[in-house]
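> Give me a model of this one.
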Amino acid sequence: MSTTKSKQKTPKTHKALLKTPDLDKPKLSFYKTPSKVLSFDAILSWYFYWIFLGVLSSIGLGSGLHTFVLFLGPFIAKVTFLAHECGNTSFYTYGPKKFICRDQSNDYLTFTKIYSKVFLECFFWGAGTALGELPPYFLARAAASGKTPTKTSKNAKNADNFSSKLKKKATDLVLVVLERYAFIGILIFASIPNPLFDLAGIMCGHFGIPFWTFFGATLIGKALIKSGIQSSVVIFAFSKEFVDVLIKIINNVSPNLENVVSDFIEAQKTSMAGNLEPEKTNFSIISAAWNLTILFMILYFLVGLLETLAESYQKTLESPKKTL
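Just a heads-up that it's a prediction; the model follows:
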């Protein structure tokens, strides 16, 4: 009887030993894939990548790199295409198994399902664009620190003869909106894609708008409203319904062109679904031209950024001489 009792008690100890954690497994695992586990630093680097692209898009006083057209827009289009091809959004957008259909189903795809799939990437990209607007604000704030607001406002309204009337009216409009409405005015300028927001950032720093008023409105406008509008347009433009309507319109104009466009779309869908490898030989010239375009735009951005830094440094060297 004693031997039987000991045999019955031993499995409990074995179960306790089986519950001990495996030291070989990673301790931080937030995003699991079928083959590997992405750690926290991989997720952090992924979203920091979009923040960096957002900074490149807005920094440089209008000469920034158009990272939405080059990176975020194609990413949203790829997610939209694959969602309609798979019939669901249960696929990974980054990692070793990214953009591969795990299962195909005929679920009803809504706009919110696709938008929620790309929301974080759009948000962090927009947050990066808001961070890129800070250097003009701080430079203008530092330049206007030794001047009175009354003198600077008179100088701003008395534009030189070389400036055009349209530019003067736009400057006066931005100035009036910032003086009267502050947070709401900055939010409106940040939410709508326009080339005047760099001017708004400079004026906010020049006329002493508080930092959190400027940055808070800029962050909400760019990270939530502006990126939401742009991503919604891309999702709608690359949805299955809109693509079918576009193919019908092309068919009415030229049936041969319709065949080329439809074949290209089907090839992209099958390659993104993971069923076929993308045909690199057919589009080698296009990919090479695209890479060269991106390279030239990056070089142009770097040259413009170096010029603005050199001009600001030259002004700091000349400012003590003028005061003397």
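> going forward, measure contacts between C-alpha atoms and count neighbours the same way
Fine.
> tell me, how many neighbours does Ala156 end up with?
Per other Cα atoms under 10 Å, the neighbour tally for Ala156 reads 15.
> what residues does the host helix or strand of it touch?
In this assignment (DSSP states H and E), Ala156 forms part of helix 149-157. Contacts with helix 149-157, where a contact means Cα atoms under 8 Å, 6 or more residues apart in numbering, come from 172, 207.
> same question, stretch 315-324
The contact list for stretch 315-324, computed with Cα under 8 Å, 6+ apart, is empty.
> quick one: it to chain centroid distance?
In terms of Cα atoms, centre = their mean, to the nearest Å, the centre of stretch 315-324 is set 39 Å apart from its chain centre.
> buried stuff in it?
Within stretch 315-324, no residue counts as buried by 16 or more other Cα atoms under 10 Å.
> ditto for stretch 3-11
Result for stretch 3-11 [16+ other Cα under 10 Å]: no buried residues.
> Same question for stretch 165-181.
Applying 16+ other Cα under 10 Å to stretch 165-181 flags 168, 171, 174-175, 177-178 as buried.
> repeat for stretch 83-92
83-89, 91-92.
> now the end-to-end length of that stretch.
This stretch, stretch 83-92, spans 11 Å end to end (Cα to Cα, to the nearest Å).
> Check the offset of that stretch from the chain's centre.
That offset, for stretch 83-92, works out to 21 Å (Cα atoms, centre = their mean).
> now do stretch 299-308
With Cα atoms, centre = their mean as the basis, stretch 299-308 stands 21 Å off its chain's centre.
> I have a second one here; can you model it like the first so I can compare?
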Amino acid sequence: MVPLGLRRKHKRELEKLTLTLQPFKTLKFFTLAILQHVNRSVVFIFTHGFLLMLLTTAIMAVGVLLVTDDGPHRKHVEVVLEYLRFGLWWVALGVASSIGLGSGLHTFVMYLGPHIAFFTMKAMQCGRVDIKSAPYDTIQLNRSPTWLQKDCSEFGPPMFSSPDGHEVPVSSILGQLQLEAILWGFGTAIGELPPYFISRAASISGSEGDEIEELDGAPSNTNQLKRWFLSHAQYLNFFTILLLASVPNPLFDLAGIMCGQFGIPFWKFFLATVIGKAFMKANIQTIFIILVCNNQLLDWIETELIWTLSFIPGVASVLPGVVAKLHAVKDKYMAAPPTESSNFKVESWDLSFATLWNTIIWLMLLNFFSTIVSSTAQSYLKKEHEKEMAALKKKLVKPNETVD
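Prediction:
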């Protein structure tokens, strides 16, 4: 029996092991954990995957040669690199969205949602959807799409029009944004794998995951909902996982934990998650943003809202002025950026919304990496605690054996 005081001591040490409270100790354990993982990986590669390592090295050498060597293939290599950068960017945002950037912030709200909204408004403004220079012409880190600041005359005459203005079909806009949405959704599916693997490893070792242990703590509405979910975990199958992944679901992490705990096969869990998140949920969210930013839908909502509010006494006389101001704001936002006609330069601070936004993003990324470092260090310390308790148990058992 391990003394209760030792368990409490270990718990306090884990709680204090963060970069803010114990930076040097945290970095020390983080470094030891990384070295331990590297050592295990090297041993595994040399014992099981030597041919795979040779093949990977050969592919990397050919890639470096193609990138550094000038020739007729250079243009094709650059295009391939652009596609790789584009794919990795949106997949990485999806992964970051699943883990919340360490602060619970959704990258759909930060990147994919605004990208869909800007493209939809630009397509509605110009009356055409072929405004990208290439499929990878999207919002990326420190890079804006080329079509965002262009005048509509640079794309040519409108392809879609109606007596009331430009009317672009939702399906045409969706076709131009679907690749980004699917890649982002695929990234969110990858981001759901760590809870599954951690829970599966805990199940194989005969212990429970931290999430399940937390349910035994103080009661709360969230814990009650999680307990209900746990009690119905026997109904988890391919279609149940698919349904849970296809809708916004803050408890899907718990679904991954339950699938790992009850031995749901990996490919069943991952395939259902990919289909639900990449091909259903991401497309539903994309269509919703397109509909919200579609002028015809906004005009219909405005008409119905004005008709409803006109029955309220005193509101009918105020509505025309409010509607006129809203139209002025919308027209100003949808208008093309003015061209610079003056050579007069004014010195000013280079402080813009984009600069502030990027600063916020970098701060959240730092918070995210800080969380990773602290979690890795705590995991290493927890294993050391387990070794210490195992050694103590052996010492307590040995005297009993001698007495017998």
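> Can you calculate the TM-score here?
The TM-score (TM-score structural alignment, normalised by the length of structure 1) is 0.74; 282 aligned residues with a Cα RMSD of 3.5 Å.
> Run a quick neighbour tally on the corresponding residue of structure 2 for Thr110 of structure 1.
For Thr110 of structure 1, the equivalent position in structure 2 is taken to be Pro169, counting by TM-score structural alignment. Neighbour count for Pro169 of structure 2, taken as other Cα under 10 Å: 15.
> Name the helix or strand for the residue most central in space within structure 1, please.
Central residue of structure 1 (Cα atoms, centre = their mean): Trp125, 2.8 Å from the mean position. Trp125 of structure 1 belongs to helix 111-132 when assigned by DSSP H and E.
> Need the counterpart of Thr97 of structure 2 in structure 1.
I think there's a mix-up here, since residue 97 of structure 2 is Ser and not Thr. Using TM-score structural alignment as the criterion, Ser97 of structure 2 maps onto Ser57 of structure 1.
> List the residues that contact that match.
Going by Cα under 8 Å, 6+ apart, Ser57 of structure 1 touches 64-68, 129, 132.
> host element of it?
Ser57 of structure 1 belongs to helix 40-58 when assigned by DSSP H and E.
> whereabouts in structure 2 does whichever helix or strand comes after that helix align?
Downstream of helix 40-58 of structure 1, the first helix or strand assigned by DSSP H and E is helix 67. Helix 67 of structure 1 lines up with residues 107 of structure 2 when matched by TM-score structural alignment.
> Need the residues that contact the matching stretch.
Taking Cα under 8 Å, 6+ apart as the rule, stretch 107 of structure 2 contacts 93-94, 96-97, 100.
> any chance of those in CSV, with distance to Ile275 of structure 2 too?
As requested, these are exported to CSV (distance: Cα to Cα, whole Å):
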residue, distance to Ile275 of structure 2
Leu93, 18
Gly94, 14
Ala96, 19
Ser97, 17
Gly100, 21
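> of those residues, buried ones?
93-94, 96-97, 100.
> Give the buried residues for stretch 89-109 of structure 1.
89, 91-93, 95, 97, 99-102.
> what's the answer for stretch 286-295 of structure 2, then?
Quick answer for stretch 286-295 of structure 2 (16+ other Cα under 10 Å): 286-287, 289-291, 293-295.
> residues in structure 1 aligned with it?
Under TM-score structural alignment, the counterpart of stretch 286-295 of structure 2 in structure 1 spans residues 231-240.
> got the contact list for the matching stretch?
Taking Cα under 8 Å, 6+ apart as the rule, stretch 231-240 of structure 1 contacts 73, 76-77, 80-81, 84, 111, 114-115, 122, 242-243.
> same thing but 7 Å
73, 76-77, 80-81, 84, 242 (Cα atoms under 7 Å, 6 or more residues apart in numbering).
> Which PyMOL command selects the buried ones in those?
Applying 16+ other Cα under 10 Å to these, the buried members can be selected in PyMOL as follows:
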select buried, resi 73+76+77+80+81+84
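> and the contacts of stretch 231-240 of structure 1, which of them are in helices?
73, 76-77, 80-81, 84, 242 (DSSP state H).
> Let's have those residues in CSV, adding distance to Gly208 of structure 1.
Putting those into CSV (distance: Cα to Cα, whole Å) gives the following:
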residue, distance to Gly208 of structure 1
Gly73, 35
Ile76, 38
Ala77, 41
Thr80, 43
Phe81, 46
His84, 49
Phe242, 47
